[in-house]
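Trainee: Sharing a model prediction with you, sequence too.
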Amino acid sequence: MLRRTCLAAAALLMGTMTAAVAQDQKVVGLAVANLQADFFNQIKQSVEAAGQEMGVEIITVDAKGDAAAQVNQIQDLLTRQVQALIYIPAGATAASVPVKAAKAAGVPVVTVDRNPADAPGDSFIATNSVEAAKDLAKHVCELTGGTGKLLVIQGQTGTTPELDRDQGFKEGLAENCPGVEEVARQASTMWAQDEGFNITQDMLQRYPDVNVIFGRADALALGAAQAVKVANLDHDVFIVGFDGDVAGLKAVQDGTLDATMTQRTQAMGRLALETALALIDGEEAPAEQLQPATLTTQENVGPFIEQHP
């Protein structure tokens, strides 16, 4: 009888300890724009891996590119009482709504890649896209010898990466080769490869003599490369992207793309979680944490394919 009583007491104690551990476990919400994009998927993988390592519960939701759906998803995360939110806006539309809702609930917000101008996160983590796009523009100047006609396939208008890449690339061309003239541009809605193909096909019909195309994301650049191949032009066209996602890196390796800018997605995901945990603990975090990107060509692409930074 005494043995049974002791066993019951031990089981009760273990259950109480397990409940205490569960109660102490931090819970962080991760709201991702669209997991069909490798860039966002890399961030997710990094956050979840770091969460497992640190004993943090990560609740992930995928907006699949739908800004309205994302607002509802984040409301649900707040109802589930996440202690911090890592937020990658699905677009410029309604991007500030989740930040305002989270702050009203006392939940700190770490924005990644995109930061609503009228409601920024407590800390913003992204690539320094202005400087990275400048480096890419300088490389385009070297590829073309300083002259040429350029087509630009934009990302989602109004988003942080689109605005910053536009600024940096323009500045880079102006500083290094004003002889490269932008003749046309068109925006995508989802940064998707099929959009890059369709947009480029349309622009090539009007501007068949272009010799440079900048897809603001690797997927857009890959679509452009398909369109150039189908067009069977009588001259070479240099095609550059931005992101350094897996497909983009392999396309640089095989010569389909001439260059991309590799972002530190794995490092950014871990940094986002570390920042979220610091904010939960009441610590201060930098308003901006901008990360470098690396100009990536056939000469240096190999290590990035083996291990993404």
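Mentor: Everything's here; your move. None of the values given here were measured: they were computed from a predicted structure.
Trainee: can we go C-alpha only for contacts and neighbour counts from here?
Mentor: Will do.
Trainee: And Gly158, how close does it get to Arg165?
Mentor: Separation of Gly158 from Arg165 (CA to CA, to the nearest Å) stands at 12 Å.
Trainee: Show me which of those two is the more surrounded one.
Mentor: Arg165 (24 against 15; other CA atoms under 10 Å).
Trainee: In contact with that one, which residues are there?
Mentor: Contact analysis of Arg165 by CA atoms under 8 Å, 6 or more residues apart in numbering lists Ser129, Val130, Ala132, Ala133, Arg216.
Trainee: Give me the contact list for stretch 241-256.
Mentor: By CA under 8 Å, 6+ apart, stretch 241-256 touches 38-39, 214-222, 225, 239, 257-263, 296-298, 301-302, 304-305.
Trainee: One more to weigh against that first structure:
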Amino acid sequence: MKNFKSVFVLTAVLFALVSLTGMASAQEFSVGMTVQDLSNQIWAATATELEELVEADGGEFTAVDCKSNAAQQVSQIENFIASGVDVMIVHPAEKNAVEEPLKRAMEQGIKVYSWDEKLENSDMNWVIDNYELGRMIGRHAAEWINEKLGGETQVGVLTYPQIQILKQRGDGIVDAINEYAPDAEIVAKSSAINPVEGIAKTETFLQQYPDMKVIAAIGGGGAVGANEAVKAAGKLTDDFGIFAADATDQELEAMVNNEANRMSVLITGDAEKMASVIYGYIQKLLNDEEVPQNVYRELIPVTQENVDQYYNGQE
């Protein structure tokens, strides 16, 4: 009888172990993410936070950088299809280039999450009204010009027309400055999506236009570089202003230190918040739950007046 009980208990234990192993296997999943540029702080930090969330649930996460090259991104998408990922997060470098490979991905049962672009071949698009975001940046720049500079100054714009949605953002900046500070003069435009480009382009601005007092940028990467260039050139004064989007830690730290970064639009939240929102939708996609096709992100202007709500200093 004892032997029978022992065998029964052992069998039960083995069955439980097999069941638990099966449950773990069922929970395993893989997520592939292709990003425009991982030298951009907010995008890179969000990818890092996503990796932690996915791996904490037993999944595998891979993020790759296409360096804003559409052909390279298509190749990365093809690699994700070949590896059989369950979900693909795509931050398109060029909308039309990714539609066809993403169609093939969906035909193979891969869930597609588009970050920052309205795609036809996706399960969900997490998007921004980029023209209105640009206008928000431009309005804050115009208010600074009117309040600090008597309505007149030379303005530089760091845009990025290589990517359509960022071109829309740049157009919004220009239109709002022209509308709300009509006596200001936009004397220079150039492309900058990361700090290295922001430094180089701002150095050129300031050499050509030493009286420039305002720079408006489509993103935090260029804005961080612009701030460093302004300081290095000895141009940091109480009336010099840089206005942008992303509200990266570097931008917010500069605000706290009363440097040239005066306003940046926080989009959804910090990297941790963004990753949490993205992962919440990924879980819904994995569970075949219904999600909206287009979800618009919240836009929150951060200035010296409210920066303490969004920046807690370096760890």
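Mentor: Nice, thanks for sending it over. Just so it is clear, the structure is predicted and the values come from calculations on it, not from any experiment.
Trainee: Mind checking which of the contacts of stretch 241-256 of structure 1 land in helices?
Mentor: Judged by DSSP state H, the contacts of stretch 241-256 of structure 1 include Asp38, Phe39, Asp218, Ala219, Leu220, Ala221, Leu222, Ala225, Gly302, Phe304, Ile305 as members of helices.
Trainee: counterpart of the second one in structure 2?
Mentor: Right, the one you point to is Phe39 of structure 1. Aligned by TM-score structural alignment, Phe39 of structure 1 pairs with Ile42 of structure 2.
Trainee: now the helices: where do they sit in structure 2?
Mentor: 2-27, 41-56, 70-83, 95-107, 130-148, 164-180, 195-208, 220-232, 249-256, 271-286.
Trainee: can you redo those helices as CSV with distance to Thr34 of structure 2?
Mentor: Supplementary listing: these in CSV, determined by distance: least, CA to CA, whole Å:
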stretch, distance to Thr34 of structure 2
helix 2-27, 23
helix 41-56, 10
helix 70-83, 7
helix 95-107, 11
helix 130-148, 20
helix 164-180, 17
helix 195-208, 20
helix 220-232, 18
helix 249-256, 23
helix 271-286, 14
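Trainee: for those helices, which one ends up most surrounded?
Mentor: Of all those, helix 220-232 has the most neighbours on average by mean count of other CA atoms under 10 Å, namely a mean of 25.
Trainee: Would you mind saying which of the helices of structure 2 lies nearest Asp116 of structure 2?
Mentor: helix 164-180 (7.9 Å; CA to CA).
Trainee: between the closest one and helix 95-107, how many degrees?
Mentor: The directions of helix 164-180 of structure 2 and helix 95-107 differ by 140 degrees, with axes from the mean of the first three to the mean of the last three CA atoms, to 10 degrees as the criterion.
Trainee: So what's the residue count around the aligned residue in structure 2 for Asp245 of structure 1?
Mentor: Under the alignment (TM-score structural alignment), Asp245 of structure 1 pairs with Thr248 of structure 2. By the criterion of other CA under 10 Å, Thr248 of structure 2 has 27 neighbours.
Trainee: Likewise for the one 10 residues further on?
Mentor: Asn258 of structure 2: 14 surrounding residues under other CA under 10 Å.
Trainee: Tell me the counterpart of it in structure 1.
Mentor: When structure 1 is aligned by TM-score structural alignment, the residue opposite Asn258 of structure 2 is Gly255.
Trainee: try Lys111 of structure 2
Mentor: Looks like Lys111 of structure 2 aligns to Pro108 there (TM-score structural alignment).
Trainee: Pretty sure that match sits against Ala84.
Mentor: Yes - Pro108 of structure 1 lies in contact with Ala84 (CA atoms under 8 Å); the separation is 5.0 Å.
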